[in-house]
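1. this one's sequence-less:
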């Protein structure tokens, strides 16, 4: 693929030319080739992590019939999404541990280990027998593996964002950090494509018996490739300077709570729209379309696939816009748009038209990029180098644990309780309002030097 059609190559080539910004030049020089490899490694590693993590959500309908006893459809789905949500509760713990490793030992070490854990856990899902074979042990083993996945994912998004921001030219930190949500969406895109392919070429019996296991088997080779690339990189200039001057703190979490409590609260609130929006729009939507609105599984996956492809393109434009106009302004615009347009968009989904569904998903995905393309650089800039990984990881994972991982479960539960198919839309509106309030209390971060101490 040529650089003209490859977003990773575009960012890497465009941003490897240095930058004139407010951040003083680092003592450790960074070559053009090094920046290119950093962008590529961050994209591939995060892509692998979120492909592994997302496949479960896309195949939730099938997994519910394999790992849980026969019951009514909604109860089985709630059980499946319940396992999805429970695995998120370990993420704040993972945020503290990965943050400690990343701020104390190095970003590189944390990222290399997290991708290995994720790949092994995902591969194991493919090997677990179903409920018909081993009974209640099937959902128990599934839950244990999902907990390992959740623990691993806790260090990935924050670590990759910090890694890119600390390598980026000062005036391009937003665009560099946009690689993280773009790679996340690319992982989702591959998962959606595989799910659409499997549901198109296989019968329901084949999918339930063995077909659903195929995407999980890809985790091992993909994870080994991602880990290998990451081990070939040096740690960021900002962290190496911190380590060389012996300013790395021994207990980053204590330092964060002692000095940066306000930033932590703001960050946790700002993440809420990303947490709910990401999992409702990009992960739960195929299940919503097929289970609640009655669309075919292949049609639902195809619509989400088209929306994901457009999302990846929009995300880089948002990164550029956040560098030009500021992080705070972009986050406010995203929250306001979701507050006003989400429920009308969900009303259009019930039109019965495939073209309308694709349009609505592209619209919602484009709105989400205004938040997602800005958030990684905003959170990384909010905390100083010595607690950057910890502050980002704890706030991001706390909000995702409470509201992101539970979003598919809450959407399904709210529909069941209210008998209103617009319930997920109203839930997303509530999340956007909380994020709006948090961002209003934040200071602009894009035009300030990265804090060291």
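-> Right, received. Where do you want to start? Bear in mind that the values here come from a model prediction, so they are computed numbers and not experimental data.
2. For the rest of this, base every contact and every neighbour count on C-alpha atoms.
-> OK.
3. Let me see the contact set for residue 238.
-> Listed by Cα atoms under 8 Å, 6 or more residues apart in numbering, the contact set of residue 238 reads 26, 166, 167, 385, 452.
4. I meant to write residue 304 there.
-> By Cα under 8 Å, 6+ apart, the contact set of residue 304 is 192, 282, 285, 286, 358, 361.
5. next, the one to line up against it:
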């Protein structure tokens, strides 16, 4: 990659169009990946009794939540295998592979037999599908985070990377939108018997379309620049070990964010139904509206981080989550109307935006190109497997034991650990992701005052 490929001002027309196409292509694929991932949680209240004996509704939800959590155990594996592939063979090839795996997993869930048809065999198929989804998502997060960050102009990386959670949230909104539509067109009996399979069939079809789109993406300049040099350690655990401090930072800064995100997204509907006593339709509508606003907020927060830095937003999130989780969740537990539940949900998600809008950029900016995807993937996936994927199960475990409010303190404690990390870590906004950016930065610093440097 030549130094002219990176500019301090607005990029040329062709470069601008290329970056827009990269953001659209990467985001659409991410949307479908996370649609398939979240639709499991959205429809769990309807298919929980299809795979397990019908004795205790809470136990059935705990079983399905357990399988949801088990899917996270494969995310470190996916992060390692696909992160290595992204560093060695390119971001584009890894993105294409992840969406293929997700399509297969969605089809498996769609055709899985019920407990009445095949006993626990259906649950085994469900488990295998979730493991495959977990591996796919483990690689998808790193590949898309790296791709979206590298494909953005240096002074717009916060904005560019924010589209990861825009697309993630839009994927969840798509699933919730389908759920709301089906709730209004099918009876509860129809939803519980066969309707829940429809979104998984659609997910497999969407993934095929995205596979075609991702085959036409261009590789990032940062990877092509690094790929020109033979490096046997590229994308290896040995190379990652050389950056173990950064890997530790990724785990610590992810801890609070992932627990808070899954608490206020995937668990929120179940909490409003099971604890606040809200009707399923109303709780789903609350989640849908809150997430729609949440998606709109991401680019604005990303742009703000490009101006003031990443740390101020991360610290604001962690402080708000540490001190605000208990009162917000307590109030949500007694919310009696759509509007009160929506207001509290929006407050929580505005706080979480400080993390979600920029975490992809922060993680990618911590590592050099040769190990960037793996460095983002593996420690992030480990943190998610231990804390994000288990958040819903931990919440239901506390509820089942009669100590539901203890979960609120658990979320606050996780956010506190991340807060300490944010305070101590450096701001990554000005990190150079390639030699061309380093050279452009050096020229900017050497230029006389008033010469029009971007930073």
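-> Cool, got the structure. Just so we're clear, the structure is a prediction, and the values are computed from it rather than from any experiment.
6. quick one on the thing from earlier: list buried members of the contacts of residue 238 of the first structure by neighbour count.
-> Among the contacts of residue 238 of the first structure, those classed as buried by neighbour count (16 or more other Cα atoms under 10 Å) are 166, 167, 385, 452.
7. so after the longest helix seen in the second structure, what's the next helix or strand?
-> The helix spanning the most residues in the second structure, taking DSSP state H as the definition, is helix 13-51. As assigned by DSSP states H and E, the chain's next helix or strand after helix 13-51 of the second structure is helix 57-73.
8. What residues sit buried inside that next one?
-> Of the residues in helix 57-73 of the second structure, those scored as buried under the neighbour-count criterion (16+ other Cα under 10 Å) are 59-73.
9. Likewise for stretch 197-214 of the first structure?
-> Of the residues in stretch 197-214 of the first structure, those buried under the neighbour-count criterion (16+ other Cα under 10 Å) are 198, 199, 207, 208, 211, 212, 213.
10. follow-up on the earlier one: list just the nearest of the contacts of residue 304 of the first structure to residue 151 of the first structure.
-> When these are compared for distance to residue 151 of the first structure (Cα to Cα), residue 282 comes out closest, at 21.0 Å.
11. residue contacts, the aligned partner of the closest one in the second structure?
-> Residue pairing (TM-score structural alignment): residue 282 of the first structure is matched to residue 265 of the second structure. Residue 265 of the second structure is in contact with 287, 291, counting by Cα under 8 Å, 6+ apart.
12. try 10 Å this time
-> Residues counted as contacts of residue 265 of the second structure (Cα atoms under 10 Å, 6 or more residues apart in numbering) are 38, 41, 42, 169, 172, 287, 288, 290, 291, 345, 349.
13. so how far is residue 65 of the first structure from the aligned partner of residue 95 of the second structure in the first structure?
-> Structural correspondence for residue 95 of the second structure with respect to the first structure (TM-score structural alignment): residue 111. Applying Cα to Cα, to the nearest Å, the value for residue 111 of the first structure to residue 65 of the first structure is 34 Å.
14. Of the two, which one has the most company?
-> Shown here are residue 111 of the first structure and residue 65; by other Cα atoms under 10 Å, residue 111 has more neighbours (29 against 19).
15. picking that back up, could you identify the most distant pair in the buried ones among the contacts of residue 238 of the first structure?
-> Within those, 167 and 452 form the most distant pair, 13.7 Å apart (Cα to Cα).
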